[in-house]
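K.L.:
Have a look at this fold, sequence not included:
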C-alpha cells in the first residue's frame, strides 16, 4: 500500500506525540501496568504508543475503547461487561497502573441501547476507580482527527499545526508559578470589561500548580498540552459574577452565552447552565481557579480551550498543593469554563491587604 506525503507527515506527527508522552510526561521506567483509554478510531495511534511503552520497560499494557468494541461487548450483556470491568480495574490497581487517555473531539458516536443505558446507570460501582485515579499519576493528551478538522473547517495537517502550537509553546510559567507561591496571597480577584467581577479566598498554605504535578511521590503532566497555573479555592468563598467568554462543548452539545452569580461560594443564579449544574449538588460550587494568557479561538476541546484563557471549574477540586482537603469541593464532575479575555485583570490579595498585579489585558504580568 502506497503512503502519500500527507499521510507520511501525519504518521510522523503521531510518532512525535507518542514519543513526547513516553519521554516527557512521566517516567515509565519502573511502571508495571498502563491502560490506554481511547476511541476505536485512535487504535493505530494507541499501538504506536504501546510500542514505545514496551521499549520503556512497561510489562502490561491494555487498550480500553470508549466506543466500537466496547459497545458490542456491553450489548452482549451489560452486567457481565460491568463485572469484568470491576475485576479488571481491581487487578490493575493492585499493579499501580497508569492511565493514558487519548482525547479526540467528535469520535464515532455511541448508540444508546437498553444495555448501554443500564450500564451507564450502574457506573457508580466503579467509583473506586475514580478515587484511585485522583490519587495517582494520569495523563490526558489531545490528538487531532479528521472529523474534528472538518468541524473546524481545516485540513488534518492544518489542525495538527494548531494543536502542535499548543504543545510547542515556550513559556516562563514555572518561574511565574514560583514567584506567585512566594507571594503567599490568600485571595484572588478577577475583573473584565465583559462583566466578570469575582473574588475567591484560597486555602491556607496552598501552592499554585503548573504543567508538572508532584503528588504521592510521582511527577507527571496530567493534561497535555498544559499552559495553565491553577489551584482549588475554598469551597464556600466565591463572591461575585463571572461572564464566560468561550462556549462549552459538553458531550457533543455546545452551550453559549453563560454566566454565574456566586455567594458564599455557591452558584445562586446562572445563565444557560441549568442542565450542567443540575447533574450534581456540588456542581454549584467551584473546584478550580486557573490562570492562563488569553488567545482567540474555540476548538471544541476542553484541554485546548482551557489553555487559551483564565477559567474556573464547576465541581471537583484536585487536591494538588492543598494542605487541608476538607476545605475544597468534592464532586463526581469537573467542568471547565473559560472567562478569559483581552480585557481581563487579575489581582492577588495578601493577608495584609496589599495587592499583587498578576494579569493585565489578558496577559501575565512580569512579577
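P.N.:
The structure has been received and is ready for your questions. Please read all numbers here as calculations on a predicted model, not as lab measurements.
K.L.:
When you work out contacts or count neighbours from here on, use the C-alpha atoms and nothing else.
P.N.:
Will do.
K.L.:
Strands along the stretch 201-350 of the chain, start to end?
P.N.:
Assignment of strands within the stretch 201-350 of the chain using DSSP state E, counting those that start in this stretch yields the ranges 213-215, 218-220, 223-224, 229-231, 239-243, 248-250, 253-255, 259-263, 266-271, 286-291, 311-315, 334-338, 345-349.
K.L.:
I'd like to know which elements the fourth one is packed against.
P.N.:
The contact analysis (3 or more CA pairs under 8 Å, 6 or more residues apart in numbering; DSSP states H and E) places strand 229-231 against strand 286-291.
K.L.:
put this beside the first:
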C-alpha cells in the first residue's frame, strides 16, 4: 500500500502540480538523497508525454559550508550562467518542479550578515525568474519530501525509523496520495477553492480585519485585486493549468502595501534562513512594520525585515480554515509550504502580480503605485487560529463575516 501511495504522490506532482501536457519540457530541481522519488517523477513525466525532463540536484549542506569556510569578501560571487540557463528554459515554455528536503535548523547560528550578503548578490539573477513565476507566465510546482532529519524534528519522541514512517504517512495523507483516485480527488478539491475565491471576488472588499486574542490587524486590499487559489493558468504557449503548491488549502490575494495597520502575532513556528522562530509579533502603521519582538532568534527576524524596503510590508494575504488537514494534524511541520496551509497567513515581501488586474504586464514602479509590493523576499507566516474572526470591509464601511472561529462563514 505504501508503494502505491508513493506512486500516487508522483502522479499528483506531474498531473496536478505541473498539469503536464504532451510536448512540454520539465526542469526538476531536487536534493541529493531524493534520487528514488525524483526518478519516479521523471518516469511519470515521460509517460505523460514530456518532451524533455532535466534534473538538477542540490546539496542543502553546501550553503552552510560556504558560510563557515569561504572568505567573507567572496560571498557576493554568483554563478550567473545557471540563472541565465534557467530563464532561457522558461522562455522556451519549460515548466519547473521543485522537490526539496526540509532542514529547518541547517543554518542555525550562522552569521546573518553573511546570509544577507549572499541573498542580495543572487537576487538580481533570481528576479526575472521570480517575476515570471509570480506573473503566471510559467507552470511551476513545489513540494517537500520526507527525510530523517525532518522526521526527527516533527516526531522527537519516536525512534528514527518510526519517526520517518510517521512523517511519510502524514505527508501522503495531507497531499491526498492515500486516496483511491487521487488526481480526481484533487480536481474536486481545486474546484472547492475556486468556489471560495469566486465569492470573494464578487464581494470586492476594500480591506480585511483579522482579530483574535493576540491579533487586531486591518489589511487593505489593492484596488483591482484578484483572489486566487487552487490552480493557476500559465500563459506559456500551452495554457497550462497548474497547482503551485502541493499541498494547498488557501485562497489569497494582494494587499495594498500602504494600508496595513495594527498588530499581528504568529501562531506557528517560522523557519527563516534555516532557523526556527517560535513566536513573534509585528506592529504595522501605514503599511510598514514599526515594531517587532520575538520569543527567540529575534536577530534573524530583524535581518529578514532589513533585506530591502519591501520586506517591511506585506505582499500576500491568505485565508485557510482551521479545519484544514494540516491544521488537524495538530503539530507544526516546520516548513512554510505545509504550515501556511494549516492557518490563514500573510507574507512579508513580494506580491503576486496575477493577483492584480493587469498586474502581470506592469513594471515594478507601476505595480508599486497600484499598491503591490516589490521585494527580494516572500516569507509567509501563519496568523490563523480556532478563535480567529475575519471580517470583509466594503467601500461604504459595511462589514461582512468571512471567517468565524477560524472557519468559513459563507
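P.N.:
Thanks, I have the structure now. Since we're looking at a predicted model, the values are computed, not measured.
K.L.:
how about JSON lines for the strands of the stretch 201-350 of structure 1, with mean neighbour count and distance to residue 179 of structure 1 added?
P.N.:
What follows is the strands of the stretch 201-350 of structure 1, written out as JSON lines (neighbours: other CA atoms under 10 Å; distance: least, CA to CA, whole Å):
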{"stretch": "strand 213-215", "mean neighbour count": "15", "distance to residue 179 of structure 1": "17"}
{"stretch": "strand 218-220", "mean neighbour count": "15", "distance to residue 179 of structure 1": "20"}
{"stretch": "strand 223-224", "mean neighbour count": "22", "distance to residue 179 of structure 1": "22"}
{"stretch": "strand 229-231", "mean neighbour count": "23", "distance to residue 179 of structure 1": "12"}
{"stretch": "strand 239-243", "mean neighbour count": "22", "distance to residue 179 of structure 1": "26"}
{"stretch": "strand 248-250", "mean neighbour count": "19", "distance to residue 179 of structure 1": "31"}
{"stretch": "strand 253-255", "mean neighbour count": "12", "distance to residue 179 of structure 1": "36"}
{"stretch": "strand 259-263", "mean neighbour count": "20", "distance to residue 179 of structure 1": "29"}
{"stretch": "strand 266-271", "mean neighbour count": "16", "distance to residue 179 of structure 1": "30"}
{"stretch": "strand 286-291", "mean neighbour count": "26", "distance to residue 179 of structure 1": "14"}
{"stretch": "strand 311-315", "mean neighbour count": "24", "distance to residue 179 of structure 1": "20"}
{"stretch": "strand 334-338", "mean neighbour count": "22", "distance to residue 179 of structure 1": "24"}
{"stretch": "strand 345-349", "mean neighbour count": "22", "distance to residue 179 of structure 1": "12"}
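K.L.:
Serialize those to TSV and add fields for distance to residue 129 of structure 1.
P.N.:
Below are these laid out as TSV (distance: least, CA to CA, whole Å):
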stretch	distance to residue 129 of structure 1
strand 213-215	18
strand 218-220	18
strand 223-224	19
strand 229-231	23
strand 239-243	33
strand 248-250	22
strand 253-255	26
strand 259-263	31
strand 266-271	28
strand 286-291	20
strand 311-315	18
strand 334-338	16
strand 345-349	36
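K.L.:
Which of those sits closest to residue 159 of structure 1?
P.N.:
Closest to residue 159 of structure 1 of these is strand 223-224 (CA to CA; 15.8 Å).
K.L.:
can you list contacts of stretch 328-337 of structure 1?
P.N.:
For stretch 328-337 of structure 1, contacts defined as CA atoms under 8 Å, 6 or more residues apart in numbering pick out 232-235, 244, 246-248, 280, 282-283, 285-287, 302, 306, 311-317, 319.
K.L.:
so where is that stretch in structure 2?
P.N.:
Here stretch 328-337 of structure 1 aligns to structure 2 at residues 372-381, judged by TM-score structural alignment.
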